[in-house]
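Trainee: sequence-free structure coming up:
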């Protein structure tokens, strides 16, 4: 049975994540008391295969009950029920904007006497231990609902094959660092296609841009060094038990150089039998 605990910051997109999981065949239960996690797992196991993919949402809405989450996970381990943790992350300023737009109340708002920024800070501290042990982390700050759904499908539809999943991500520094990144590489040192009139409105998905970026000796040398480093690091992360690795390549706007290198890394890893998901975070901006 695939058993996933979904948690994360309020406003980060857990409801959309659950919808995406339901769409790919998960039986989902939202906002349950953590002590009931093992009961749900046992119930699904007794279904004799009728329910073999399960996702439960546990978050700050449970109030003081949330502190029982680690006890709930210990109960799963004692019953030899394997599970994974999906954590939804987001920038503070975007969370504030989302709450203002939806006019929804943050679950910790009363605790901090009506200050939304303080509520987010308190929740982030509350969730720090579970974030540190998350199997998968997705930063939804700059993701559309469709992009979030695509990432979840790439993770959990491919998960049946086992092994590490590498997310090769391009991004633009002008839009902020990706919070879920494990490795961040800056390719702004390379010649920028933006200043070439015929390439400005194209992206690293276009052959002309890729050819321009990689025609320079420093680009080819950097690519070689990055691939060598990633090839060295990947087995080390696997040995430490890591299930997901997010390799983020950044340029100024996230359209040309970073996309070229993210595609190059993904192709290299795929050719070497590694499960890879490609995410061009800012390519449409």
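Mentor: Here it is on my side, so go on. Just so it is clear, the structure is predicted and the values come from calculations on it, not from any experiment. Numbering: from 1, shown residues only.

Trainee: hey, let's count contacts and neighbours off CA atoms from now on
Mentor: Fine.

Trainee: chain center to stretch 146-163: distance?
Mentor: Remark: stretch 146-163 is offset 10 Å from the chain centroid, using Cα atoms, centre = their mean, to the nearest Å.

Trainee: buried ones in that stretch?
Mentor: If you call a residue buried by 16 or more other Cα atoms under 10 Å, then stretch 146-163 has these buried ones: 148, 149, 151, 152, 153, 154, 155, 156.

Trainee: Please enumerate the strands of the stretch 101-250 of the chain.
Mentor: 136-139, 165-172, 183-186, 244-251 (DSSP state E, counting those that start in this stretch).

Trainee: Using TSV, please lay out the ones you listed together with mean neighbour count.
Mentor: Converted to TSV, those look like this (neighbours: other Cα atoms under 10 Å):
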stretch	mean neighbour count
strand 136-139	21
strand 165-172	26
strand 183-186	14
strand 244-251	25
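
Trainee: here's the one I want to compare it with:
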């Protein structure tokens, strides 16, 4: 059986407070099936259980978390059990150990006010020392070791994604939404740009019933003296931020472009930014929330500033 056909199983353990929960959540986000505190002696039966029919993939890789609290935790026996599993044909079984220095663990327990599971009635440092002794065989034996002493949760997520991503070419899903402020803000917007400073085609009788998808409206907006510089600055910011969101493992980035009614300026700018981002190597999708809304003069008039309609 080739390596590509092997069933991947990752056993995740480590000292309490080092980030096992974060690691498992990240593994789930990148497509692994995850179970925490699963008795290792039951793994063989689990591997023979068919995956849920609700999953789109036929048989996802499996990440199992366990630590000193897991039922039947005996390091030497567990290592023997894992060694036997690794001899089974059809499986690729490896172990990730999450470590952290004692001082940092004490700080984390102090900040969260949680009690260490092995020192419920004693100082956290006692439980940390005891657990480190119990887990020492696993640290020496593990295939992967990540020391989280100097890592933030985002840093750990990034390392997990880099090491265990199923799709090395996975990219952040980018959505650009045009909308009208008069209809309220869209949900889940990460980056918001207000383009009400641009000249408003609504006040041109010939353009009023058109939308930002019409070339006449696009030409009108682009003649605004601030237009070219504004587009350039917004695009520069997006080209700077989007790769960093992807490096941080953010699955979705939602960009909001708002004007008054959501039919003219925001629509055109969203389309223009989408085109420029495609040219820059990104793959955004565009949604026009209020494109089909009826133009309402009262709403536009309420947005007039300094006597200049629609700005």
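Mentor: Sure thing, it's come through. Worth saying up front: this structure is predicted, and the values here are computed from it rather than measured.

Trainee: Need the TM-score between these chains.
Mentor: The TM-score (TM-score structural alignment, normalised by the length of structure 1) is 0.51; 159 aligned residues with a Cα RMSD of 2.6 Å.

Trainee: The strands of the stretch 101-250 of structure 1: which one's closest to residue 18 of structure 1?
Mentor: Of all those, strand 136-139 sits nearest to residue 18 of structure 1, with 13.3 Å by Cα to Cα.

Trainee: give me the stretch of structure 2 that that closest one matches.
Mentor: Using TM-score structural alignment, strand 136-139 of structure 1 lines up with residues 144-147 of structure 2.

Trainee: so how much does that stretch differ from structure 1 once superposed?
Mentor: Following the fit onto structure 1, the mean deviation recorded for stretch 144-147 of structure 2 is 1.0 Å by mean Cα distance after the TM-score superposition for structure 1.

Trainee: which position in structure 1 aligns with residue 63 of structure 2?
Mentor: Match for residue 63 of structure 2 (TM-score structural alignment): residue 55.

Trainee: three-state assignment of that match?
Mentor: State at residue 55 of structure 1, reduced to three classes by DSSP: H, G, I helix; E, B strand; the rest coil: strand.

Trainee: From residue 8 of structure 1, how far off is it?
Mentor: According to Cα to Cα, to the nearest Å, residue 55 of structure 1 stands 14 Å off from residue 8 of structure 1.

Trainee: neighbour count winner among these two?
Mentor: residue 8 (28 against 25; other Cα atoms under 10 Å).

Trainee: Kindly state which residue of structure 2 is aligned to that one.
Mentor: The equivalent of residue 8 of structure 1 in structure 2 is residue 14 (alignment by TM-score structural alignment).

Trainee: Without its sequence neighbours, what residue ends up closest to that match?
Mentor: In space, and not counting its chain neighbours, residue 14 of structure 2 is closest to residue 98: 4.4 Å by Cα to Cα, 6 or more residues apart in numbering.

Trainee: returning to that earlier point: reformat the buried residues of stretch 146-163 of structure 1 as CSV; add distance to residue 102 of structure 1.
Mentor: Formatted as CSV, those follow (distance: Cα to Cα, whole Å):
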residue, distance to residue 102 of structure 1
148, 19
149, 20
151, 24
152, 24
153, 26
154, 28
155, 28
156, 29
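
Trainee: Please name the residues that touch residue 106 of structure 1.
Mentor: Going by Cα atoms under 8 Å, 6 or more residues apart in numbering, residue 106 of structure 1 touches 10, 99, 116, 119.

Trainee: all helices of the stretch 51-200 of structure 1, in order?
Mentor: Under the criterion DSSP state H, counting those that start in this stretch, helices of the stretch 51-200 of structure 1 are mapped to 69-78, 92-102, 116-132, 145-157.

Trainee: would JSON lines of the ones you listed with distance to residue 257 of structure 1 be doable?
Mentor: Below are the helices of the stretch 51-200 of structure 1 laid out as JSON lines (distance: least, Cα to Cα, whole Å):
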{"stretch": "helix 69-78", "distance to residue 257 of structure 1": "42"}
{"stretch": "helix 92-102", "distance to residue 257 of structure 1": "26"}
{"stretch": "helix 116-132", "distance to residue 257 of structure 1": "31"}
{"stretch": "helix 145-157", "distance to residue 257 of structure 1": "21"}
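
Trainee: Kind regards, and thank you for your time.
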